[in-house]
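Undergrad: with the input below, show me the fold.
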Amino acid sequence: MVQVLKDSVREQIFIAAEEQFAKVGFKKATMGAIAQAAGVATGTIYKYFKTKKELFQLIITDDFVEEFSSLTRNRVAAFAQSEGLSLGQSAMTGEAGELFRFWIRNRRKVIIILARAEGSKHEKFAQKYILNMTAQTIEQARQQFPEMNITNTFRFMVNKILTESVRGIVAILDNFEDEKAICEAFAASTTYQLAGINAFIAWSQHPGRF
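TA: Next up, the predicted model:
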């Protein structure tokens, strides 16, 4: 007898797996727990997906990872402004808006890739993500402020700021599900971060004055 696979069941499993990966991480998630969350027997999952790894890679696709990275590069590039960063700019416009909307649309996936990918092929993504943003930010600072001395302290602080920013992204997406609440949290976080970044840039240009 030909086995009939249902799209609706497949979608249930996808949703349950994404929830489990975001909640406990790829390494700790089990096919049994995913099956229970999906409301199907564990054996049923294996009719649709051979392994947990296969299921994970169908959720966290290479296209998703590339789009996330590309939108982030565009967002970091937008920070290079001749008159500094404006505290009045909306967090939901321009490159920032594109990235934030991507985060909201892919809330669980972003949590997974930035904090819960241990044991998967993307377990080093967050580390590389921060290093790439750090390198891009430092290069932009060098071009925008040629008189600035890019010291080890400056490099350390840029990396620290971006590391804390990534942790903040995960915390917001982990704690809020409603789009309005997520937007409010990001707006508040962005206002706080921009004030700190502008102060840091001022210090970097004239460290002896502080």
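Undergrad: only C-alpha atoms from now on, for both contacts and neighbour counts.
TA: Will do.
Undergrad: can you give me the helices for the chain?
TA: Taking DSSP state H as the test, the helices found in the chain are 7-24, 31-38, 42-48, 52-59, 62-77, 94-105, 107-115, 125-144, 152-175, 179-205.
Undergrad: wait, what's in contact with Ile113?
TA: Contact partners of Ile113, counting by Cα atoms under 8 Å, 6 or more residues apart in numbering, are 60, 122-123, 125-126.
Undergrad: please identify the most buried of the helices of the chain.
TA: helix 107-115 (a mean of 23; mean count of other Cα atoms under 10 Å).
Undergrad: show me the contacts for Phe154.
TA: Going by Cα under 8 Å, 6+ apart, Phe154 touches Ser204.
Undergrad: do you know how far it is from Trp203?
TA: With distances taken as Cα to Cα, to the nearest Å, Phe154 is found 10 Å from Trp203.
Undergrad: same thing with Ala33?
TA: For Ala33 relative to Trp203 (Cα to Cα), the value is 50 Å.
Undergrad: do the same with Arg10
TA: Distance of Arg10 to Trp203, computed by Cα to Cα: 54 Å.
Undergrad: could you do Thr42 as well?
TA: 57 Å.
Undergrad: out of everything not next to it in sequence, what's closest to Leu114?
TA: Computed as Cα to Cα, 6 or more residues apart in numbering, the closest residue to Leu114 that is not its neighbour in sequence is Ala126, at 5.0 Å.
Undergrad: please apply the same query to Gly25.
TA: The nearest residue in space to Gly25 (Cα to Cα, 6+ apart) is Arg116, at 4.2 Å.
Undergrad: how about this one, so we can line them up?
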Amino acid sequence: MAQYLKDEVQENIAAAALTVFARKGYESATMAEIARAARISTGNIYRYYENKDALFYAVVDEGFARSFTLLLRRRVKALDGVDDMSTLAPAAAYHLAAEELLRFCIENRLRVVILLGRAGGSRYERFAEDTVQSLIQMALDHFRCFRPHLEVTETMRFNLNQIYRSFLGTMVSALESFEEEAALREAIHGYSKYHLAGLRSFFA
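TA: Next up, the predicted model:
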């Protein structure tokens, strides 16, 4: 019974930490705020986690960050050799990979918000920007398959930075704005269609 209660308290702290970190960010969140959200004393929280760092990296660990990156890359790479998405069958690799990423984001909504938008001051501070640069490179590699002589100008790279920062920012906003799965799916599907159509037009 004692172990069960201890596990329950620890799970309660982790859930409260996710809520506070997602709302205030790593830098601004305090252990006292997390304790209040978990409805325990600040002193009690230190029985489970040595400090804010230990708690933060317990709820958003490196394995989670790697999984997100892997799923995102899998979604993008599934478009290799595809110039027109409208030709893809519902069971095409891209749609399966997109669903896998979306399901991961839905099931880990607050963790993704923290990783992409609230990680300033942590070891994930550059995660979103590094993801943007990775997406840009994958987009260039993809479109060079169809346009081998594609010239990447300074203005093109500037625009791609804005496009992909907006893409990740919109993903964070959708995850923050909608808790119901149906609404979240509709928001992300709608923006993804706009994003992919815009990219194809951009490289035309």
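Undergrad: could you get me the TM-score between them?
TA: In this superposition the chains share a TM-score of 0.90, using TM-score structural alignment, normalised by the length of the second structure; 200 aligned residues with a Cα RMSD of 2.2 Å.
Undergrad: about what we covered before: residue contacts, the residue nearest to Gly25 of the first structure?
TA: Arg116 of the first structure neighbours (Cα under 8 Å, 6+ apart): 21-26, 123.
Undergrad: may I ask which two of the residues you listed are separated the most?
TA: Within these, Lys23 and Glu123 form the most distant pair, 15.5 Å apart (Cα to Cα).
Undergrad: the second structure: which residue goes with Lys109 of the first structure?
TA: Under the alignment (TM-score structural alignment), Lys109 of the first structure pairs with Arg111 in the second structure.
Undergrad: which ones are touching its match?
TA: Counting by Cα under 8 Å, 6+ apart, Arg111 of the second structure makes contact with 18, 22, 59-60.
Undergrad: can you list those in CSV and add distance to Arg66 of the second structure?
TA: Shown next, in CSV, are the contacts of Arg111 of the second structure (distance: Cα to Cα, whole Å):
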residue, distance to Arg66 of the second structure
Leu18, 18
Ala22, 19
Val59, 14
Val60, 11
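Undergrad: from these, pick the one nearest Thr170 of the second structure.
TA: Ala22 (15.2 Å).
Undergrad: now the closest one: how far from Ser86 of the second structure?
TA: Ala22 of the second structure sits 36 Å away from Ser86 of the second structure, going by Cα to Cα.
Undergrad: spatially central residue in the second structure, please.
TA: Val112 (3.9 Å; Cα atoms, centre = their mean).
Undergrad: map Leu150 of the second structure onto the first structure.
TA: In the first structure, the residue matched to Leu150 of the second structure (TM-score structural alignment) is Met148.
Undergrad: contact partners for its match?
TA: If you count contacts by Cα under 8 Å, 6+ apart, then Met148 of the first structure has 141-142, 204-205 around it.
Undergrad: swap in Ser189 of the first structure?
TA: Going by Cα under 8 Å, 6+ apart, Ser189 of the first structure touches no other residue.
Undergrad: what does it correspond to in the second structure?
TA: Ser189 of the first structure maps onto Tyr191 in the second structure, with residues paired by TM-score structural alignment.
Undergrad: go on, Glu118 of the first structure?
TA: By TM-score structural alignment, Glu118 of the first structure lines up with Gly120 in the second structure.
Undergrad: burial of that match, as a residue count?
TA: Neighbour count of Gly120 of the second structure, defined by other Cα atoms under 10 Å: 17.
Undergrad: that one against Tyr26, yeah?
TA: Yes - with contacts counted by Cα atoms under 8 Å, Gly120 of the second structure reaches Tyr26, the gap being 6.3 Å.
Undergrad: intersection of neighbour lists for the two?
TA: In contact with both Gly120 of the second structure and Tyr26: no residue, using Cα under 8 Å, 6+ apart.
Undergrad: my read is that Val170 of the first structure contacts Ile111, right?
TA: Yes - between Val170 of the first structure and Ile111 there is a contact under Cα under 8 Å: 5.5 Å.
Undergrad: where's Ala35 of the first structure relative to Gln57 of the first structure, distance?
TA: Taken as Cα to Cα, the span from Ala35 of the first structure to Gln57 of the first structure is 17 Å.
Undergrad: now the aligned residue in the first structure for Ala98 of the second structure. Nearest residue, chain neighbours left out?
TA: Matched to the first structure by TM-score structural alignment, Ala98 of the second structure sits across from Ala96. Among residues not flanking Ala96 of the first structure along the chain, Arg75 sits closest, at 5.6 Å (Cα to Cα, 6+ apart).
Undergrad: which ones are touching the one you found?
TA: Neighbour list for Arg75 of the first structure: 95-96, 99 [criterion: Cα under 8 Å, 6+ apart].
Undergrad: which residue range of the first structure does stretch 8-16 of the second structure align onto?
TA: Aligned by TM-score structural alignment, stretch 8-16 of the second structure falls on residues 8-16 of the first structure.
Undergrad: and the contacts of the matching stretch?
TA: Outside stretch 8-16 of the first structure, the residues within contact range by Cα under 8 Å, 6+ apart are 34-35, 37-38, 45, 48, 55, 59.
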